[in-house]
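Visitor: Dropping the sequence and predicted coords here.
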Amino acid sequence: MPPPSQDTSPDLWQRYGARRSRADRAAGMDGTFHWDWYQRNGPGAELLGSLDGRAVIEVGAGTGRQAAHLARTSTACEVTALDASASMHERCRRSYGNVPRLRMVLAEATSYLVERPSTFDLVYSVFGALDFTDPRRLLPAVTASLRPGGTLVFSTLGHYRNGQACESRVRSAQLPTVLADGTPTTMERWVLDLPLWERLLARAGLDVVGVDTVRDAGRGGGPPMATRIIRAARPHVRHL
């Protein structure tokens, strides 16, 4: 098996990762699993169903909190925490390196999944790689990596943070951010409406099996937000 494919682009997540870890600790979030933007409402890990005997991967695992929660509470499954950011990967390793059945991988999601056909029973993402990778590339890779009957579950924005509606065509927003040395730059984020997600999932060979919307009134002065949680499955038999 080839080694994991690593992303050589600049690491845009170093400063965010530090802030996210501090915020999670301050809010007592370690050991929890939430899908919504403010990490407090709606369904949790139970939305994934029983994980016994299943191979699970989180794409864009970030600090690793959700993946570590699954590995700790579902003792009959193995969980891979995948992230393309070296700083996030190292933060995950430092925080959760002693958690049994948790495997941490530094790699770009699309390449990693393509190289592992029919490997996983469950692929999930909590505002992770599904938000920050062109879905026309990533979704077919997810399908390829899933075993027949396997599922994809991901949370994504139901609208932009300023309240602007989601995109009805596949285009990314350019978000301002800074590198570790303070250099200003931008990152891409895909904020797409539900009909477009449904079309993209269908083209990738996945059937939508459920959609939940969680609305948050706002927290700490933040704006009201809507989180969309989408569940899709790879059919046991390919559509003709």
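Guide: Sure thing, it's come through.
Visitor: CA only for contacts and neighbour counts going forward, please
Guide: Fine.
Visitor: Which strands and helices lie in contact with the helix ranked longest in the chain?
Guide: Secondary structure of the chain per DSSP state H: the longest helix is helix 14-26. Here helix 14-26 touches helix 86-96, going by 3 or more CA pairs under 8 Å, 6 or more residues apart in numbering; DSSP states H and E.
Visitor: Take this one as well and set it beside the first:
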Amino acid sequence: MAEAAIAWDTYSQQRPDRRLVNARGETTWFNWTQYSDHGPGVELLRAPDGALVLDLGCGRGGNAAHLAAIGMRAVGVDISPRQLEAARARWGDMPDLELLQADALDFLHRPGPLFDAVYSVYGALWFSDPAQMLPAIRDRIRPGGTMVFSQRPPVEGCYGCQASYIPRGDDQDPAVVKRWDYEPDVWVDLLKVHGYTDVLARVLPAPPGPKTVGTLIVQAWR
């Protein structure tokens, strides 16, 4: 856990802060993609008012803060102390938002409540073995609840466990973390094997502009 926390602390130093307002002038918002003001929003969670929702790999907490702002109870879990320090500095006084430092899989295995929805935005689900993570998530979702995640689509021909490299400076080797990349139809099969139903997986195209990499978005129900 210590090495992973260091890697994600390093990553956090390379990422800009979330803007104070988005293009619509909102101070909180939900974003599934790597592009600003692009793609669907919180409706993908299919979560009712007052729902208890879990963010796996919450980073600086912007998505979880939006859920709390619109009347849900949000729990954000991240392994990086630096990420959570930034999240608490910006959102720490918000009611109905709980931010916890933990390895996502360890957290899921602890005794605790069932969630109405569990999600991961370029987060812990991408960087965890799905053979362990998918059943652990399912065990913490109430019957009829939702699991949604987003991440970059796989590079053609590069599937399964891959290496991601996080630069650490000219005098240090990069930090290495594992990620799991599959095409949409493979994710559908994996989720069904682990007991999920009504699985939907698609690649949302990038917005118009020079960048062309879309966003893989997967929804499933327990």
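Guide: Received, thanks. Not measured: the values here are computed from a predicted model.
Visitor: So what's the residue count around the equivalent of R40 of structure 1 over in structure 2?
Guide: Using TM-score structural alignment, the partner of R40 of structure 1 in structure 2 is D37. Using other CA atoms under 10 Å, D37 of structure 2 is surrounded by 16 other residues.
Visitor: D37 of structure 2 is in contact with N31, isn't it?
Guide: Yes. Contact status for D37 of structure 2 versus N31: in contact at 7.3 Å, counting by CA atoms under 8 Å.
Visitor: Tell me the first helix or strand C-terminal of the longest strand along structure 1.
Guide: When structure 1 is scanned for its longest strand (criterion: DSSP state E), the result is strand 146-157. Next along the chain after strand 146-157 of structure 1, taking DSSP states H and E as the criterion, comes strand 173-178.
Visitor: What is that next one packed up against?
Guide: strand 184-189.
Visitor: Same question for the strand it packs on: list its buried residues.
Guide: Buried residues in strand 184-189 of structure 1, counting neighbours by 16 or more other CA atoms under 10 Å, are found at R189.
Visitor: coming back round to it: so where in structure 2 does the longest strand of structure 1 end up aligned?
Guide: Under TM-score structural alignment, strand 146-157 of structure 1 corresponds to residues 141-152 of structure 2.
Visitor: got the contact list for the counterpart of A64 of structure 2 in structure 1?
Guide: Correspondence of A64 of structure 2 to structure 1, assessed by TM-score structural alignment: A67. With contacts defined as CA atoms under 8 Å, 6 or more residues apart in numbering, A67 of structure 1 is in contact with E58, A61, V79, T80, A81, L102.
Visitor: Which ones among these map onto strands?
Guide: When DSSP E is applied, those are split such that E58, V79, T80, A81, L102 fall in strands.
Visitor: okay, those in JSON lines with distance to R136 of structure 1 and neighbour count next?
Guide: What follows is these, written out as JSON lines (distance: CA to CA, whole Å; neighbours: other CA atoms under 10 Å):
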{"residue": "E58", "distance to R136 of structure 1": "19", "neighbour count": "26"}
{"residue": "V79", "distance to R136 of structure 1": "25", "neighbour count": "26"}
{"residue": "T80", "distance to R136 of structure 1": "23", "neighbour count": "22"}
{"residue": "A81", "distance to R136 of structure 1": "22", "neighbour count": "25"}
{"residue": "L102", "distance to R136 of structure 1": "29", "neighbour count": "24"}
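Visitor: which among these gets closest to L138 of structure 1?
Guide: E58 (13.2 Å; CA to CA).
Visitor: So which residue of structure 2 lies furthest out from the middle?
Guide: In structure 2, the residue that sits farthest from the middle, by CA atoms, centre = their mean, is D171; the gap is 30.8 Å.
Visitor: For the spatially closest residue to Y11 of structure 2 that is not a sequence neighbour, give its distance to M147 of structure 2.
Guide: The shortest distance from Y11 of structure 2 to any non-neighbouring residue, by CA to CA, 6 or more residues apart in numbering, is to I166 (6.4 Å). Noted for I166 of structure 2: a distance of 28 Å to M147 of structure 2, by CA to CA, to the nearest Å.
Visitor: higher neighbour count, these two?
Guide: M147 (26 against 16).
Visitor: wait, that one sits on F115?
Guide: No. With contacts counted by CA under 8 Å, M147 of structure 2 stays clear of F115, the gap being 9.7 Å.
Visitor: shared neighbours of those two, anything?
Guide: I141.
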